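Visitor: with the sequence up front, the predicted model follows.
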Amino acid sequence: MMILTALQKQIGFNDSERALADYILNNREKVLDYSIQSLSQNTFTSTSTIVRFCRKIGLKGYKDFKIKWSAELQKEYNAITNVNPDFPFTEDDSYKEIQKKILELFTESLQKTHSINSNESMEEAVDLLLKARRIGIFAYGDTYLPALNFQNKMMKIDMPVQLSVLPGENRHLAANFGKEDCAIILSYSGESKNNYFITNILKKNHACIIVVSANPDSHIASLADLILPVAKSESKSVKLSTFSSQIAIDYILNTLYGCIFVANYEKNQAKRIESETLLLNDRFDS
């Protein structure tokens, strides 16, 4: 019988053993760091009671318990699947389980997003951005953080990306874009009223539009010159946080940056080295 099953069923346990089992279940990872004396103190039981308890569930002793309990926990964590992207963890999850669930959520989102993007679409996006007189990125709400991250990276290779800061300013920015400019629209749902209004302005001005969205059939996507899809996993209703969508959009933007960097690798590498050298010298001078 597995240790977890024995601890949960508590068949034939006396009061002290039930209390010990409950404590272990509520402190699954923590007990792995305990000596038998520490566990004894925390559960108000004797070390001999702990040894008898371990033997009752089919183990040689406390050391054997720690080894097999650690392996069992690891197996359980590795078996966590089908994480709900809207509510990936609950109040009953341990820190280790939360780590595993977030990792799985990120991995699944990244793999799905990678699989639905072709080399051709990425090449086209890079070509459009490199040819553009100006580049702008338009984001609203949670997508603003990946946009800011992209702007920061592009600035460091001397490719400024315009991103509005003040509320409502993005509409004025869109109005100033024309046919020689390229705009990236970030909209997970593809149905944001604010972004749809901006995309319409850009379309009327004949600006090139790249839409990053999980909904290629959306109103915003219908106005795009190019769509870079992201994995669709989160619902439109209430969610704990935008874990999947943010990591997927960040992945697309980081990939764009990487491809743009490689398109002029020597120049961009020299620019980064020069910038870092200047900053390093400035730190030493000051």
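Guide: Yes, it's here. Residues are numbered from 1 along each chain as shown.
Visitor: okay, CA-based contacts and neighbour counts for the rest of this
Guide: Will do.
Visitor: tell me the SS of the spatially most distant residue from the centre of the chain?
Guide: Residue distances from the centre of the chain (CA atoms, centre = their mean) peak at Ser48, which lies 46.5 Å from the mean C-alpha position. The three-state label given to Ser48 by DSSP: H, G, I helix; E, B strand; the rest coil is helix.
Visitor: same thing with the one 4 residues further on?
Guide: With three-state DSSP as the basis, the three-state label of Arg52 is helix.
Visitor: against Ile36, how distant is the residue farthest from the centre of the chain?
Guide: For Ser48, the distance to Ile36 equals 9 Å [CA to CA, to the nearest Å].
Visitor: do Cys208 as well
Guide: When distance is defined by CA to CA, Cys208 is 67 Å away from Ile36.
Visitor: between the two, point out the one with more neighbours.
Guide: Set side by side, Cys208 and Ile36 give different neighbour counts by other CA atoms under 10 Å, the larger being at Cys208 (23 against 19).
Visitor: count of neighbours near Ser213?
Guide: Residues lying near Ser213 (other CA under 10 Å) number 26.
Visitor: grab the nearest non-local neighbour of it.
Guide: The shortest distance from Ser213 to any residue other than its chain neighbours is 4.5 Å, reached at Tyr188 (CA to CA, 6 or more residues apart in numbering).
Visitor: same thing with Ser187?
Guide: Of all residues apart from its sequence neighbours, Ser213 sits closest to Ser187 (CA to CA, 6+ apart), at 5.2 Å.
Visitor: before we go on, here's another structure to hold up against the first:
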Amino acid sequence: MLLIDKLRIKDGLTDTEKRIADYILQHLAEIPSLNVETIAKHTYTSHSSVIRLAKKMGYDGFKNFRFGIAEMAHSQMFHPAFVDANFPFASTDPTEDILKKMADLTISTIHKTRAQMNNAIMEQAAETIEKAQRVFLFALGDSQIRARSFQNKLVKINKYLIVADEYGDDAWNAANLCPNDCAIFITYRGKNAQYQKILKHLTSIGVPSIVITGNPKAKISKLANLAIVASHDELDFLKVGTFSSQVAFEYILDALFALMYAKEYQKNIVELRRKQQLLEQGILSEYPREE
């Protein structure tokens, strides 16, 4: 989870530490040049309270904590304007503002998702999918649309993905999975009880699994071999749409496809040209040439 999210969520912080966190969020541009004494003075707290907050945020001391804040402040300066992921526009907004806000939300979502990505985990996930004989993707609702998009891309590199939840066959597909297959789960909340059951079963028989979620505390993540977490400020139900989460999922899946494609880049380019010629000029073309 990003530092700015930890400070906003304030999970596990005391009232004193919450006051310090609020002060930092309200004075991002100033904090990097301040010391412990100044922060303690303005928040009516003590030096030890500031140090404790730094350690709870994952830093060994205030100096590194301040560096983290400096990076966060710099990032905020160059990010698009903040947009509420749940209600990104209002009824009174003119067309120009709505278009700008949706663009800002999309851009900031991708930047934030990228900042949370672990390169090693992404590489392992791409390799797991590439090695699998069959790929089963479990996803519902809007996330299943992202699954369809990923399925369409994989066809381009001769990899075929099965949408496991289609026609309500998730349990049957789970029962058919083998250790040489791979299972991918996309769930923003990460609270799907059926997915947890399926993952426990897959773990027991040695099927590689990947979870893509927006919940850093999701139990489902601990059941999988690999977890890709993209945490955003999107509520479970009270929202206009699943804009932020779906942009994040689409970006993650696109990135996985790109990693797979790049691994066999020259081979894929050669195959692309061969198939393109077949589709445009060969027997599979829409308007084949007369003999």
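Guide: Structure received. Computed from a predicted model, the values in this text were never measured in an experiment.
Visitor: can you calculate the TM-score here?
Guide: These two chains, once laid on top of each other, score a TM-score of 0.68 by TM-score structural alignment, normalised by the length of structure 1; 209 aligned residues with a CA RMSD of 2.0 Å.
Visitor: does the residue nearest to Ser213 of structure 1 belong to a helix, a strand or coil?
Guide: Secondary structure for Tyr188 of structure 1, judged by three-state DSSP, is coil.
Visitor: burial count for it?
Guide: Using other CA under 10 Å as the criterion, the residues surrounding Tyr188 of structure 1 number 27.
Visitor: hang on, the earlier thing: quick one: map the residue nearest to Ser187 of structure 1 onto structure 2.
Guide: Matched by TM-score structural alignment, Ser213 of structure 1 corresponds to Thr213 in structure 2.
Visitor: and its match, what is it in contact with?
Guide: Thr213 of structure 2 sits next to 186-190, 221, 227-231 when contact means CA atoms under 8 Å, 6 or more residues apart in numbering.
Visitor: hmm, try it at 10 Å
Guide: Thr213 of structure 2 is in contact with 185-191, 220-221, 227-231, 245, 248-249, counting by CA atoms under 10 Å, 6 or more residues apart in numbering.
Visitor: and for Lys197 of structure 2?
Guide: Listed by CA under 10 Å, 6+ apart, the contact set of Lys197 of structure 2 reads 171, 174, 220, 223.
Visitor: secondary structure element holding the second one?
Guide: Applying DSSP states H and E as the criterion places Ala174 of structure 2 in helix 170-176.
Visitor: repeat for the third one
Guide: Per DSSP H and E: Ile220 of structure 2 is located in helix 219-223.
Visitor: isn't Glu180 of structure 1 up against Gly136?
Guide: No - with contacts counted by CA atoms under 10 Å, Glu180 of structure 1 stays clear of Gly136, the gap being 11.7 Å.
Visitor: these two: who's more crowded?
Guide: Per other CA under 10 Å, whichever of Glu180 of structure 1 and Gly136 has more neighbours is Gly136, with 23 against 15.
Visitor: I'd assumed that one was in a strand, is it?
Guide: Yes - going by three-state DSSP, the assignment for Gly136 of structure 1 places it inside a strand.
Visitor: any idea how far Lys153 of structure 1 is from it?
Guide: In terms of CA to CA, Gly136 of structure 1 sits 14 Å off from Lys153 of structure 1.
Visitor: intersection of neighbour lists for those two?
Guide: Taking CA under 10 Å, 6+ apart as the criterion, Gly136 of structure 1 and Lys153 both touch 160-161.
Visitor: from the chain's centre, how far out does stretch 227-234 of structure 1 sit?
Guide: Chain-centre distance of stretch 227-234 of structure 1: 14 Å, with CA atoms, centre = their mean, to the nearest Å.
Visitor: and if you look at stretch 150-163 of structure 2?
Guide: The chain centroid and the centroid of stretch 150-163 of structure 2 are separated by 20 Å under CA atoms, centre = their mean.
Visitor: likewise stretch 123-139 of structure 1?
Guide: Centroid separation between stretch 123-139 of structure 1 and its chain, computed with CA atoms, centre = their mean, is 25 Å.
Visitor: buried ones in that stretch, by neighbour count?
Guide: 125-126, 128-130, 132, 134-139 (16 or more other CA atoms under 10 Å).
Visitor: can you check stretch 198-209 of structure 1 too?
Guide: The neighbour-count check on stretch 198-209 of structure 1 (16+ other CA under 10 Å) flags 198-203, 205, 207-209 as buried.
Visitor: find the nearest non-adjacent residue to Arg148 of structure 2, please.
Guide: On the basis of CA to CA, 6+ apart, the spatially nearest residue to Arg148 of structure 2 that is not a chain neighbour turns out to be Val163, at 7.5 Å.
Visitor: Asp285 of structure 1: neighbour count?
Guide: For Asp285 of structure 1, the count of nearby residues is 7 (other CA under 10 Å).
Visitor: residue contacts, it?
Guide: Leu279.
Visitor: find the nearest non-adjacent residue to Ser121 of structure 1, please.
Guide: Distances taken as CA to CA, 6+ apart put Leu228 closest to Ser121 of structure 1, at 7.1 Å, once the chain neighbours are dropped.
Visitor: three-state assignment of the one you found?
Guide: Looking at Leu228 of structure 1 with three-state DSSP, the answer is strand.
Visitor: what residues are up against it?
Guide: When contacts are counted by CA under 10 Å, 6+ apart, Leu228 of structure 1 touches 113, 116-118, 121-122, 125, 184, 186, 210-214, 216, 221, 249, 252-253.
Visitor: picking up where we left off before, was I right about the residue nearest to Ser213 of structure 1 contacting His219?
Guide: No - when contacts are counted by CA under 10 Å, Tyr188 of structure 1 is not listed as touching His219 (12.0 Å).
Visitor: show me where the stretch 1-150 of structure 2 has its strands.
Guide: With DSSP state E, counting those that start in this stretch, the ranges of strands along the stretch 1-150 of structure 2 come out as 135-139.
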